[in-house]
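*Asks:* Sequence and predicted structure are below.
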Amino acid sequence: MIEIKLNNRDGKEWDISELVTSLSLKTAHIGKAGTLTLTFIKKALYQSSRFKYENGDVIRVRKDGVNLFYGYIFSISGGRDEIVSLTAYDQIRYLMNTDTYVFKNTTAADIVKRIANDFNLKLGKIADTKYQIPAMVEDGQKLLDIIDKAITLTFSNTGKDYCLYDDFGQLCLRDVDEQVTDIIVGEGSLMYDYSVSSSIDDDTYNKIKLYKDNKETGKREVYIAEDSINIMRWGLLQHYESIDEKMNPAQIEELLNNLAKLKNREQKSLKIEALGDIRVRAGMRVRIHIPEYQVDQNLLVNECSHSFEGADHTMSLELKVI
């Protein structure tokens, strides 16, 4: 059973579970706030004349006693008919604010904590990302972009991936490898449709070129890793990136190897339509079983959308295939 409660800013709480006709909840691994969209019937039978809903009000959603969503209304739409549509976002929406930050020898975890504290956001469990980013100068950037950049730099340099998400009103940062369920989605288990695609059009590179300016010699130092076989297959696809001048040869070699491992390959994606399971969300790994494409492994969920309509619960998954 789904429980949906709306809290006005004046402290009044309304249970709108019986009014809601459809509900969708979307989460993403990186770069987006959790999004709740729902429709409900206004002026329904037995509905209080004092019932109201405004932008900024809080919406909480639970299913079978499990917390699903805690967020804030950002848009309301309706017309002459009795259907009203609301869109709410979790706390990550407030990371769309912009500001300027300068970080030096700071971890992604510390960046999350500092920004959250500066903007009065509630924190939950924050993983120790360990890797110290030499420097980040972010002038007038979205807070979420700053955090995503820190997570990406950590991933590029260590191979460890992290997910920022809102856990029922608390910002959390978790290692994606620690978020694995025992759920199996695939042939004979929940899945009823899927599609597979591969591309070299987005974030695929067979030549990695890094550079740094040596202030002592006044020269630019260049470091290269390339795959001649894939250059023959796909043509030359070059990734060009500056690195911190304080990086030593061993650190540069490690970064080159990590970037080549991550980017010198086709980017494959898998989309699955399945019966819903509320334990699945973006940023976690789920066991996928599709014999036709020799897929039987834990894959990272990039985006997850749960849809509820009446007694029906379905989910759409976009997964990263490695």
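*Replies:* Okay, I see it.

*Asks:* C-alpha only now, for contacts and for neighbours.
*Replies:* Will do.

*Asks:* Okay, helices next: where are they in the stretch 1-150 of the chain?
*Replies:* Counting by DSSP state H, counting those that start in this stretch, the stretch 1-150 of the chain has helices at residues 108-118, 143-158.

*Asks:* show me what contacts residue 212?
*Replies:* Residue 212 makes contact with 220, 221, 222, 242, 243, 244, 245, according to C-alpha atoms under 8 Å, 6 or more residues apart in numbering.

*Asks:* In strands, which of those fall?
*Replies:* Those of the contacts of residue 212 mapping onto strands are 220, 221, 222, 242, per DSSP state E.

*Asks:* Put this next to the previous one:
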Amino acid sequence: MSTQISVLYDGKYNVESLVKTATWSGDVAQPHRTLTLSLSNTLNGEDQEIAFELGKEIRFYVDGKGVFRGVIFTYDITEKGDAVVIAYDENVYLTKNTDTRKFVKTTAGAMIAELCKSFGIPTGDIANTGYVIPRMILRSKTLWDMMVTALTETRKQNGRKFVVYASNGKLGLREKKDAAVRWMIEDGVNIIGATRTRSIEELRTAVKVVGGESEEKQITASEKNAALATRYGLMQHYESADSKLNASQLRQLAKQRLKELSTVKEDVTVNALGITDVIAGTAVYAFESMTDLVGGFYVNADTHTFSDGIHMMDLTLSKTDDLPKLDYEEEPEKKKKAKESKKKAKEKAKKGK
């Protein structure tokens, strides 16, 4: 069955007749999706059919369904009229703005809403992320890195996962529950090719978290997966936590980190007939006999290609829900004060002897 695409430029020009290939892609590590159009932008070999302008809007439809709305960031054209248009959805502005911000006793959701308001980014539904972050100073970071850092700290404490998304030109934040598997991809039906990789390179079987205002008031929390340590060997993750966390919070952090890190990493790449709803962040059931590929997987990255009525997709799948992570590090000034406090304590101890 042939797939029909439509492309609307600047709200008034239907330009799908110029499109040779359309590539629509996304990755859970990025806040935005991308549309790349390969065009033959001339009818007479001398002039452009459409003079595409940077900053103008592009909308992309597949079989009548709107799947992309974004802004043109790049336009290339040759003397033959061969052109390339690259557009991103509105969440790209999270990566184009950098600032320094201080947050005190604020949830990640409230931080995201505040950042969007400050930079004029329209928002839709913003979920309540629950955990109140005691204190966070983020220096010279993009808005996206600030958001990921706050969501990472939240996930460490309460285990809840949240994703940033774009819908109808607005930024939204929703909790990521276990995704319902609606789509199956299998050999002999829609899989064209598949590769599977399993690895324990990043697996850890023990976690040690250290916090506290100074060395004398240091608090330590340790967790270990004895069964995995016996099977794969002892591999410990060490982490310095926010000094304001108490013993209970440190234990919770250690348990959560062990849960995240004690997983065998499994990556799968699949080339298959395209399904529009299968994009980064969704889940699929996959079966391929040679690679022994069986079960449910998360889609971490997707690339959908449309050409001559044929829709294909390349997927990166994983057993683990690999949302982007950025650990928070205390600002240099605070570290400096901690070192000074530690030095003074040592000097005081020496004098006491």
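*Replies:* The structure has been received and is ready for your questions. Here the structure is a predicted model, which means the values were calculated and not measured.

*Asks:* Mind checking how well the two chains overlap by TM-score?
*Replies:* The TM-score (TM-score structural alignment, normalised by the length of structure 1) is 0.88; 315 aligned residues with a C-alpha RMSD of 2.6 Å.

*Asks:* Now the buried members of the ones in strands among the contacts of residue 212 of structure 1.
*Replies:* Taking 16 or more other C-alpha atoms under 10 Å as the criterion, nothing in those is buried.

*Asks:* What is the nearest of these to residue 4 of structure 1?
*Replies:* Set against residue 4 of structure 1, the nearest of these by C-alpha to C-alpha is residue 242 (48.5 Å).

*Asks:* For the closest one, what is the corresponding residue in structure 2?
*Replies:* Residue 242 of structure 1 maps onto residue 240 of structure 2 when the alignment is built from TM-score structural alignment.

*Asks:* Would you check that its match makes contact with residue 209?
*Replies:* Yes: with contact defined as C-alpha atoms under 8 Å, residue 240 of structure 2 reaches residue 209; the gap is 5.9 Å.

*Asks:* Out of the helices of the stretch 1-150 of structure 1, which one sits most buried?
*Replies:* With neighbours taken as mean count of other C-alpha atoms under 10 Å, those reach their highest mean count in helix 143-158, at a mean of 21.

*Asks:* Quick check: the aligned residue for residue 317 of structure 1 in structure 2?
*Replies:* Applying TM-score structural alignment, one finds that residue 317 of structure 1 aligns to residue 315 in structure 2.

*Asks:* Mean distance between the helix or strand where its match lies and structure 1 after superposition?
*Replies:* Element membership for residue 315 of structure 2, per DSSP states H and E: strand 310-318. Comparison of strand 310-318 of structure 2 with structure 1 after fitting gives an average deviation of 1.1 Å (mean C-alpha distance after the TM-score superposition for structure 1).

*Asks:* That strand packs against which elements?
*Replies:* strand 265-273, strand 293-307 (3 or more C-alpha pairs under 8 Å, 6 or more residues apart in numbering; DSSP states H and E).

*Asks:* Report the buried residues of that strand.
*Replies:* Neighbour-count burial for strand 310-318 of structure 2 flags 311, 312, 313, 314, 315, 316, 317, 318 (criterion: 16+ other C-alpha under 10 Å).

*Asks:* Also stretch 197-216 of structure 2?
*Replies:* Those would be 203-215, for stretch 197-216 of structure 2 by 16+ other C-alpha under 10 Å.

*Asks:* could you list every residue that touches residue 32 of structure 2?
*Replies:* Neighbour list for residue 32 of structure 2: 26, 88, 89, 90, 91, 92, 165, 166 [criterion: C-alpha under 8 Å, 6+ apart].

*Asks:* Which of those residues are buried, as a PyMOL select command?
*Replies:* Entered in PyMOL, the line below selects the buried ones among those, by 16+ other C-alpha under 10 Å:
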select buried, resi 26+88+89+90+91+92+165+166
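
*Asks:* okay if I get the contacts of residue 32 of structure 2 as TSV plus distance to residue 68 of structure 2?
*Replies:* Formatted as TSV, the contacts of residue 32 of structure 2 follow (distance: C-alpha to C-alpha, whole Å):
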residue	distance to residue 68 of structure 2
26	11
88	9
89	7
90	10
91	12
92	13
165	12
166	10
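
*Asks:* which of the contacts of residue 32 of structure 2 lies closest to residue 45 of structure 2?
*Replies:* Residue 45 of structure 2 lies nearest to residue 88 out of the contacts of residue 32 of structure 2, by C-alpha to C-alpha, at 28.8 Å.

*Asks:* The closest residue to that closest one other than its chain neighbours: neighbouring residues, count only.
*Replies:* Distances taken as C-alpha to C-alpha, 6 or more residues apart in numbering put residue 34 closest to residue 88 of structure 2, at 4.6 Å, once the chain neighbours are dropped. Using other C-alpha atoms under 10 Å, the number of residues around residue 34 of structure 2 comes to 20.

*Asks:* before we move on, what about residue 289 of structure 2?
*Replies:* 11.

*Asks:* my guess is it meets residue 187, correct?
*Replies:* Yes: contact criterion C-alpha under 8 Å: residue 289 of structure 2 and residue 187 qualify, at 7.4 Å.

*Asks:* any shared contact partners between those two?
*Replies:* Counting by C-alpha under 8 Å, 6+ apart, residue 289 of structure 2 and residue 187 have no contacts in common.

*Asks:* can I assume the match of residue 317 of structure 1 is in contact with residue 305?
*Replies:* No: counting by C-alpha under 8 Å, residue 315 of structure 2 sits too far from residue 305 to count as a contact (11.5 Å).

*Asks:* need the contact list for residue 34 of structure 1.
*Replies:* Per C-alpha under 8 Å, 6+ apart, neighbours of residue 34 of structure 1: 25, 26, 27, 28, 89, 90, 92, 93, 165, 166.

*Asks:* if we take these, which one ends up nearest to residue 302 of structure 1?
*Replies:* Of the contacts of residue 34 of structure 1, the one sitting nearest to residue 302 of structure 1 (C-alpha to C-alpha) turns out to be residue 28, at 5.7 Å.
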